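Undergrad: based on what follows, work out the 3D shape:
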Amino acid sequence: KAAALYNDIHVLFVKQSERQKDIEKVWGGKDGLTEQIIYLPKKKGFLGKLPNYKEWEAHYKAQVGQIVESYQPQLIHVHIPWKVGLIALWAKRKFNLPFVVTEHWGIYNNIVEDNIHTKSFFFRYLLKLICKKADSFISVSRYLGNGVNQTLLKKEFVVIPNVVDTKLFFPTPKKYDQFTFLHVSNMVPLKNVESILLAFHQFLQNKSKDARLILIGNRDDQYERLVAGWNILNKSIFFKGEIAYADVAREMQSSHVFVLNSNIENSPCVIGEALCCGLPVIATSVGGISELVDNSNGLLIHPNSTPELESALIKAFDTYHAMQRKQPTSSARIKFSPNTIGSQIAAVYDQVLRKQP
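TA: You can find the predicted model right below:
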């Protein structure tokens, strides 16, 4: 949507699922944005991998060919180069279309289990070829771009952070009556949710019982059982599960402080969204987070340190009004806005097209 503010954009996405019985095509979009999604059945097991890839590839190539014939696009923009970057390589050879890559994937480190070093030679060769042949490379953080350079290939990159829907995420004066810490994530182990729960439990015992913690995202029974054992489930700690995007915005607007305790991140959307809502952010100084959070808008802590997180909760609770007064909300709303991000993407497109013969 941000890119479509400055250029006509046709989004094409082909997705396979074992639950999909028949081929399904969905169209949507408006105001310069066309969205086309194709859902394909997926064969099960190892023997289905090659036929699945061939079918996925055939549908992508057929649709790209139709788009080229009907709309004469000037370039292709690939989000996450593996594996749709292979289609961009093919289109570059067949139609002489330049392509831009934006990388979001957090595999270029030694921290995540499924990192680049665990991938096969064939995978790394093709991923390197895609990135090498890209006419421009965008990273959502300096950390991620540097990681690509350190683990895959040397490639100049432009940093463009993730966009925030500033029509949804904006500050409001109305807050919960009770001081509220908020966490939003998919609750996977790398988010280190258990440490948030432990730190907040200690906060309640050592500082104040007049506060609460709301967690939004994939519900995990182990976390609820842990909190139930402390007899504070739905009293001081609340799990709301997965909720609508607009409801996430309302929770951010109503809360006081946002907490993210991840072991690794690139450029988490939730931090940009929290900052646009005027929330001070407590976050771990890992990955690209320090590019978003500093002492003007939050508190940075070391990862895997429950005592340090508890201290940060106490400091945010004690100095909330001072933190809120110096919160540069307006600059965040400019930095992450669709207009700003869209104009930065458009500048990359223009630069690529100027270099074409």
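Undergrad: when you work out contacts or count neighbours from here on, use the C-alpha atoms and nothing else.
TA: OK.
Undergrad: buried residues, the helix or strand residue 150 falls within. List them.
TA: Using DSSP states H and E, residue 150 maps to helix 142-151. Within helix 142-151, the residues scored as buried using 16 or more other C-alpha atoms under 10 Å are 142-148, 151.
Undergrad: this one as well, want them side by side:
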Amino acid sequence: MIRRNRILIAITRAERGGAPKHVVDLIIGLREKYELCLAIGEEGYVVDEVRKAGVPVHIIPSLQRNISPLKDLRAIYSFSKLVKSFQPDLIHGHTFKAGMVSRLAGALNRVPVVYTPHGWSFMDRAPKVWQIAAPPIEWFLGLLTRKVICVSEDEYNLAVKRGVISATKLTVIHNGIGDDPHRARPGAHGDPTQIIMVARFAPPKAYGLLIRTVAGLEIPFKLLLVGEGPLEQEAKNLVLQLGLSDRVHFLGTRADIPQLLAQSHIMVLSTNWEGLPIILLEGMRAGLPIVATDVGGNREVIRDGETGLLVPAGSIEALRSALHKLIVSPPLREAMGKAGRLRYEKHFMLERQMQKTIALYESILNNESSK
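TA: Below you'll find the predicted structure:
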């Protein structure tokens, strides 16, 4: 029997979210072609889905998001042991910490590594400490990287601008997602109009700004907030303070996102920085008009005035105006939703992402075999 090439895929967190969902889709799409193994820092959604797909999972408890020199050294040691036992032909690390551990372990074991940051940690509007500390770290790790997959042109351009890695090592592969039968009816008259945001309750997502924005809307609406995270209680307290408990609803982590989108009229994403959010693709797939901040890869997904409305990050006035414009105009919502669905079909189907990823893998693997 011919041995299939082995790919070791790594990510830090197992929670529901954009990068974890990307990894699940990637593994399911690659499992017939390659022999795969997943390294991850915890149990959770990703692990459950990958095990269901019949792919082995290796939990590395020391692989955590927060910087901790001792735990990080343990993670590198554990990951290196896994590399020696699994003997991958290629390693693909996702997000900063798993990407760091993957590249260091890959260099120690002479295995080529591909890295997908899913949004650089030094992006505009990121914490100042990361804008200062992350570029030199990424520059060093870039020396150990065979290829970096940027999920957006913005991510590519920022890497080149900051000089963190040679442009010859960068490539852009936009995120893609599989289709789903659930469709929204954004042009239907809501009673009231339902707005939805799906994101982790963390600083980049600017939930507080969104809550303050809708507090100033003087027309009926219902806002669904889907997700969990360290700032969830703070957001709930703000809703109580502003007297919005009857209009803003916290749904926690949900497995029925396509159904929730299909029941909504507008998607909103008020984030301060992004790579290329998968949730925007899910919104377009459902046929929803989208109001999003003009950051990162958002502008590569949303066509302003055609599939949704882009607003400056941090602007309550602009965000409120955009939401008001869509709430009062069902025909505009319908037109933008249809345009978004067509854009998803043309540019963001999962098959496109998989074809480009496999082509990249094969170019590296063929180069290795010819040495």
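Undergrad: which of the buried residues of helix 142-151 of structure 1 sits closest to residue 356 of structure 1?
TA: Top of the list for closeness to residue 356 of structure 1, among the buried residues of helix 142-151 of structure 1 and by C-alpha to C-alpha, is residue 145 at 24.3 Å.
Undergrad: in this structure the closest one contacts residue 152, no?
TA: No. In this structure, residue 145 of structure 1 is not within contact of residue 152 by C-alpha atoms under 8 Å, at 10.3 Å.
Undergrad: which residue in structure 1 lines up with residue 321 of structure 2?
TA: The alignment partner of residue 321 of structure 2 in structure 1, by TM-score structural alignment, is residue 311.
Undergrad: any idea how far residue 190 of structure 1 is from that match?
TA: From residue 311 of structure 1 across to residue 190 of structure 1, the span is 21 Å (C-alpha to C-alpha, to the nearest Å).
Undergrad: pick out whichever of the two has more residues nearby.
TA: Taking other C-alpha atoms under 10 Å, residue 311 of structure 1 and residue 190 do not tie; residue 311 has more neighbours (17 against 14).
Undergrad: show me what residue 10 of structure 1 lines up with in structure 2.
TA: By TM-score structural alignment, residue 10 of structure 1 lines up with residue 36 in structure 2.
Undergrad: give me the neighbour count for the spatially closest residue to that match that is not a sequence neighbour.
TA: The shortest distance from residue 36 of structure 2 to any non-neighbouring residue, by C-alpha to C-alpha, 6 or more residues apart in numbering, is to residue 7 (5.0 Å). By the criterion of other C-alpha under 10 Å, residue 7 of structure 2 has 23 neighbours.
Undergrad: so who does residue 7 of structure 2 touch?
TA: 34-37, 88-92 (C-alpha atoms under 8 Å, 6 or more residues apart in numbering).
Undergrad: and residue 201 of structure 2, what pairs with it in structure 1?
TA: For residue 201 of structure 2, the residue aligned by TM-score structural alignment is residue 187.
Undergrad: what is the neighbour count of that match?
TA: 20.
Undergrad: also residue 262 of structure 1?
TA: Residue 262 of structure 1: 25 surrounding residues under other C-alpha under 10 Å.
Undergrad: measure the residue in structure 2 that it lines up against to residue 190 of structure 2 for me?
TA: When structure 2 is aligned by TM-score structural alignment, residue 262 of structure 1 is paired with residue 271. From residue 271 of structure 2 over to residue 190 of structure 2 the distance is 25 Å, taken as C-alpha to C-alpha.
Undergrad: ok, back up a step: and the residue nearest to residue 36 of structure 2, what helix or strand is that in?
TA: Going by DSSP H and E, residue 7 of structure 2 is part of strand 6-11.
Undergrad: what does the longest helix belonging to structure 1 rub up against?
TA: Assignment by DSSP state H gives helix 49-71 as the longest helix of structure 1. Residues outside helix 49-71 of structure 1 that contact it (C-alpha under 8 Å, 6+ apart) are 14-16, 40, 42-43, 73, 87, 91.
Undergrad: which residue numbers in structure 2 does the helix or strand following it align to?
TA: Using DSSP H and E, the helix or strand that follows helix 49-71 of structure 1 towards the C-terminus is strand 76-79. Mapped onto structure 2 using TM-score structural alignment, strand 76-79 of structure 1 covers residues 91-94.
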